[in-house]
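Chemist: heads up, no residue letters with this:
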């Protein structure tokens, strides 16, 4: 227990026989054994408390990690990483001054069945292909692409620009 060698234990026994009378020796050994038991009991209790604290600390960290995982929003994290100031998102919105498509009319009350689009890829469901065919006229290029310019006489004109909105 205390890493004593046999010679050290023998010296302790001889010193104990010299200083403790033989009549008091059993009482001293009982007191020593009670003291050793009490020390072992306290050490075991202390170790149990330390183990319990470690378990509680680990469980607290695990609970925090689970809470963080439940609150994790991948979409927001990716958007913040790619487009922190929102310029990329705004580039895909149609500019208010430039409207390439006519204003949308209200949908008819009873829509006629639409034919299947001819150019639809085979992996698209028919409902998605029909929706894309309806929305095709409202598509517009993102604002990060420069406008298509053509030469008209001596002036450069933006293709598809409304009347009066031209560049040289």
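Modeler: Perfect, I can see it now. Keep in mind that what you see is a predicted model, and the values were worked out from it rather than measured.
Chemist: contacts, neighbours, all on C-alpha from now
Modeler: Noted.
Chemist: Counting by contacts, list what the stretch of helix or strand residue 67 belongs to packs against.
Modeler: Using DSSP states H and E, residue 67 maps to helix 25-71. Secondary-structure packing of helix 25-71 (3 or more Cα pairs under 8 Å, 6 or more residues apart in numbering; DSSP states H and E): no helix or strand packs against it.
Chemist: Show the subsequent helix or strand relative to that helix.
Modeler: In the C-terminal direction, the helix or strand that comes right after helix 25-71 (DSSP H and E) is helix 74-82.
Chemist: For that following helix, which helices and strands make contact with it?
Modeler: When contacts are defined as 3+ Cα pairs under 8 Å, 6+ apart, helix 74-82 sits against none of the other helices and strands.
Chemist: Now do the buried residues in the helix or strand that that helix is followed by.
Modeler: Per DSSP H and E, the first helix or strand lying C-terminal to helix 74-82 is helix 87-91. Of the residues in helix 87-91, none count as buried by neighbour count, 16 or more other Cα atoms under 10 Å.
Chemist: Which other helices and strands does helix 87-91 contact?
Modeler: On a contact count with 3+ Cα pairs under 8 Å, 6+ apart, helix 87-91 meets no helix or strand.
Chemist: Just the buried positions in the following helix or strand past it, please.
Modeler: Going down the chain from helix 87-91, the next helix or strand is helix 126-135, by DSSP H and E. Neighbour counts using 16+ other Cα under 10 Å place 129-130, 133 of helix 126-135 among the buried residues.
Chemist: here comes the other one, which I'd like you to weigh against the first:
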């Protein structure tokens, strides 16, 4: 951790006994242990706050991605991917054929109706 060897620890203990005294050394060790515990707790809290900020940032990115997917026109994207030249769309466009069919149906109904009208006029002309 701090790369302190046994000789350094022994030196610190000897100096602490001389400076603090053998009678007050246990109290000093307890207060040092409490301070170390508080520092560790602050480090843990700081780390959890950093982790929360990272999660919020990632969540914001995910929210932005979801919003972009919601606003995207997926049908258009699929159509561009599958049929980029529009050949399938043109092949499946039956609107012109339907218009031609309707026109031919109207023409055929007009031709069948015209003789009936002509027949009536012929009868009135003969009489």
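Modeler: Done, it's in. Since the model is a prediction, treat every value here as computed from it, not as a measurement.
Chemist: picking up where we left off before, considering the buried residues of helix 126-135 of the first structure, which is situated nearest to residue 88 of the first structure?
Modeler: In terms of Cα to Cα, no member of the buried residues of helix 126-135 of the first structure lies closer to residue 88 of the first structure than residue 133, at 25.4 Å.
Chemist: Compute the distance between that closest one and residue 126 of the first structure, please.
Modeler: Using Cα to Cα, to the nearest Å, residue 133 of the first structure is found at 11 Å from residue 126 of the first structure.
Chemist: How about residue 134 of the first structure?
Modeler: The gap separating residue 134 of the first structure from residue 126 of the first structure is 12 Å, by Cα to Cα.
Chemist: ditto for residue 53 of the first structure
Modeler: With the distance defined as Cα to Cα, residue 53 of the first structure ends up 61 Å from residue 126 of the first structure.
Chemist: Next: residue 67 of the first structure.
Modeler: For residue 67 of the first structure, the distance to residue 126 of the first structure (Cα to Cα) stands at 41 Å.
Chemist: So what's the residue count around residue 60 of the second structure?
Modeler: By the other Cα atoms under 10 Å criterion, the neighbourhood of residue 60 of the second structure contains 12 residues.
Chemist: For residue 9 of the first structure, what is the enclosing helix or strand?
Modeler: Mapping residue 9 of the first structure onto the secondary structure by DSSP H and E places it in helix 6-19.
Chemist: In the second structure, which residues correspond to that helix?
Modeler: Taken onto the second structure by TM-score structural alignment, helix 6-19 of the first structure occupies residues 6-19 there.
Chemist: distance between that stretch and the chain's centre?
Modeler: 59 Å (Cα atoms, centre = their mean, to the nearest Å).
Chemist: Would you mind listing the buried residues in it?
Modeler: Residues of stretch 6-19 of the second structure classed as buried: residue 16 (neighbour count, 16+ other Cα under 10 Å).
Chemist: what's the mean distance for that stretch versus the first structure?
Modeler: Using mean Cα distance after the TM-score superposition for the first structure, stretch 6-19 of the second structure ends up 1.4 Å from its aligned counterpart in the first structure, as a mean over the superposed pairs.
Chemist: Now tell me what touches that stretch from outside.
Modeler: Counting by Cα atoms under 8 Å, 6 or more residues apart in numbering, stretch 6-19 of the second structure makes contact with residue 25, all of which sit outside it.
Chemist: What's the match for residue 29 of the second structure in the first structure?
Modeler: Structural alignment places residue 29 of the second structure opposite residue 29 in the first structure (criterion: TM-score structural alignment).
Chemist: Just give me the neighbour total for its match.
Modeler: Here the number of neighbours of residue 29 of the first structure (other Cα under 10 Å) works out to 12.
Chemist: how close does residue 100 of the second structure sit to residue 94 of the second structure?
Modeler: For residue 100 of the second structure relative to residue 94 of the second structure (Cα to Cα), the value is 10 Å.
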